[in-house]
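K.L.:
Just need the structure, nothing else, for what follows:
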Amino acid sequence: MRWAAILLILDQASKYGILYGLGLRQGQKIVLNPYMDLLMVWNRGISYGLFQQNSDIGRWLLVGVGLAACVAIWIWANRVQTKWFRIGAALVIGGGLGNTVDRVIYGAVADFVSLHAFDFYWYVFNVADVAIVAGFVLLLYDMIWSGSAPEKPDGS
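P.N.:
Sure, this is the predicted structure:
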């Protein structure tokens, strides 16, 4: 699970750099090129800003769900011995912990990368989000193409 630790450190270091190195505040933007900006956004929900939580109860509920998901994936990863599954699980865990740490410290997740082209703006994300998506892609790859998917009840 060293990948999880590496991702957690990279995620927190990037957020520290944005918040304290560049000093970006909510809504502030630095244009990097015609397709990418650094845009500071506090996300009080989950992916794509869904399920916004503006109360302490909601915040701590998301912290609990995040930690429970990381523990469940860690247990699952220890039962599956394929390389890609373990790496994918570690990426999901590292990213999940990175965003959970934000919720504990700041009350929301710090997102800051904005990709866009031809007046289409994708959602604003961070290193943890990239790790989670890449991890799920590896988990799906492993389950579909490497044969680690669970057996069906009829034994096939």
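
K.L.:
C-alpha only now, for contacts and for neighbours.
P.N.:
Fine.

K.L.:
Run the chain-centre distance for the one helix or strand S114 maps to.
P.N.:
Using DSSP states H and E, S114 sits in strand 109-117. Remark: strand 109-117 is offset 13 Å from the chain centroid, using CA atoms, centre = their mean, to the nearest Å.

K.L.:
Just give me how far the following helix or strand past it sits from the chain centre.
P.N.:
Sequence-wise, the next helix or strand downstream of strand 109-117 (DSSP H and E) is strand 120-121. Computed by CA atoms, centre = their mean, the chain-centroid distance of strand 120-121 equals 21 Å.

K.L.:
What of stretch 89-98?
P.N.:
7 Å.

K.L.:
Kindly report the same for stretch 23-35.
P.N.:
Mean-position distance between stretch 23-35 and its chain equals 20 Å (CA atoms, centre = their mean).

K.L.:
Equivalent analysis for stretch 26-41, please.
P.N.:
Worked out by CA atoms, centre = their mean, stretch 26-41 lies 19 Å from the chain centre.

K.L.:
Quick check: Y121 vs P34, distance?
P.N.:
12 Å (CA to CA, to the nearest Å).

K.L.:
Just give the number of residues close to G23.
P.N.:
11 (other CA atoms under 10 Å).

K.L.:
Let's compare: structure for the following, please.
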Amino acid sequence: MGKFAAGGIFAGLLGIDQAVKQYIEENYDEEREEKTKIPGVLLRKFYNKGLIFSSFEKHSGLPLKVSLIGTGVIFLADVKVFLCKGRKLCKAGLTLVTAGAISNTYDRIMKGAVVDYIGYDGKHKLLRSLTANLADFYVVIGIMLAQLGRGKR
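P.N.:
Just a heads-up that it's a prediction; the model follows:
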């Protein structure tokens, strides 16, 4: 994956997540209004002021600091990997991770919380209580791809 292709994919992924977040913010109430659009998936608006699973939300400023540091580390890893030839799977993974990290960090800076909107529509109470966004999926999938492509040229 070339630098320009990765840049275009990055911009597209970031734009999609931010556009969906804006749509959710404009069209959903935060009181856990839920709409099933896809079987098994609930769309709802939830402002996550903490980190993963709303952890550390009562620690003022910590989620933003962690997001900024994490995004900086990811960016440095990107620079190192993208300067190397090959490693396409690793580069694809880092592109996903970077888009997700920047999207969520942008939310923390601009809104004070990350806009989550994807929920599980099932009977399991714990799973049903979780809410994520596309950026979260980008990060998880990107980490898996980067690990699979680690060391491969």
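
K.L.:
The first structure: helices as residue ranges?
P.N.:
Along the first structure, the segments classed as helices by DSSP state H run 2-16, 56-79, 83-106, 127-145.

K.L.:
which one of those helices lies closest to N43 of the first structure?
P.N.:
helix 83-106 (9.3 Å; CA to CA).

K.L.:
ok, now how distant is the aligned partner of D121 of the second structure in the first structure from K83 of the first structure?
P.N.:
Using TM-score structural alignment as the criterion, D121 of the second structure maps onto H116 of the first structure. The gap separating H116 of the first structure from K83 of the first structure is 34 Å, by CA to CA.

K.L.:
More neighbours: the two, which one.
P.N.:
H116 (15 against 12).

K.L.:
so who does that one touch?
P.N.:
Contact partners of H116 of the first structure, counting by CA atoms under 8 Å, 6 or more residues apart in numbering, are 34-36, 122.

K.L.:
Just the ones of those residues in strands?
P.N.:
M36 (DSSP state E).

K.L.:
and which of the contacts of H116 of the first structure is nearest G66 of the first structure?
P.N.:
Taking CA to CA as the measure, G66 of the first structure lies nearest W122 of the contacts of H116 of the first structure, at 23.7 Å.

K.L.:
about what we covered before: can you tell which of the helices of the first structure is closest to G27 of the first structure?
P.N.:
Of all the helices of the first structure, helix 2-16 comes closest under CA to CA, at 15.0 Å.

K.L.:
Mind giving me the packing neighbours of that closest one?
P.N.:
If you count contacts as 3 or more CA pairs under 8 Å, 6 or more residues apart in numbering; DSSP states H and E, helix 2-16 of the first structure packs onto helix 83-106, helix 127-145.

K.L.:
rerun at 6 Å
P.N.:
Contact analysis of helix 2-16 of the first structure by 3 or more CA pairs under 6 Å, 6 or more residues apart in numbering; DSSP states H and E lists helix 83-106 as its packing neighbours.

K.L.:
returning to what we had before: ok and the strand holding S114 of the first structure relative to helix 2-16, angle-wise?
P.N.:
Here the directions of strand 109-117 of the first structure and helix 2-16 differ by 80 degrees (axes from the mean of the first three to the mean of the last three CA atoms, to 10 degrees).

K.L.:
Of all residues in the first structure, which one is nearest the centre?
P.N.:
By CA atoms, centre = their mean, the mean C-alpha position of the first structure lies nearest to D129, the distance being 3.0 Å.

K.L.:
What does that one correspond to in the second structure?
P.N.:
In the second structure, D129 of the first structure lands on D136 (TM-score structural alignment).

K.L.:
So G50 of the second structure is in contact with K58, correct?
P.N.:
No. If you go by CA atoms under 6 Å, G50 of the second structure and K58 don't touch, sitting 7.4 Å apart.

K.L.:
related to what we said a few turns ago, now do the residue nearest to the centre of the first structure against G64 of the first structure, distance only.
P.N.:
Look at D129 of the first structure and G64 of the first structure: by CA to CA, they are 18 Å apart.

K.L.:
same deal with A5 of the first structure?
P.N.:
Going from A5 of the first structure to G64 of the first structure by CA to CA gives 19 Å.

K.L.:
Repeat that for M1 of the first structure.
P.N.:
M1 of the first structure is 21 Å from G64 of the first structure, by CA to CA.
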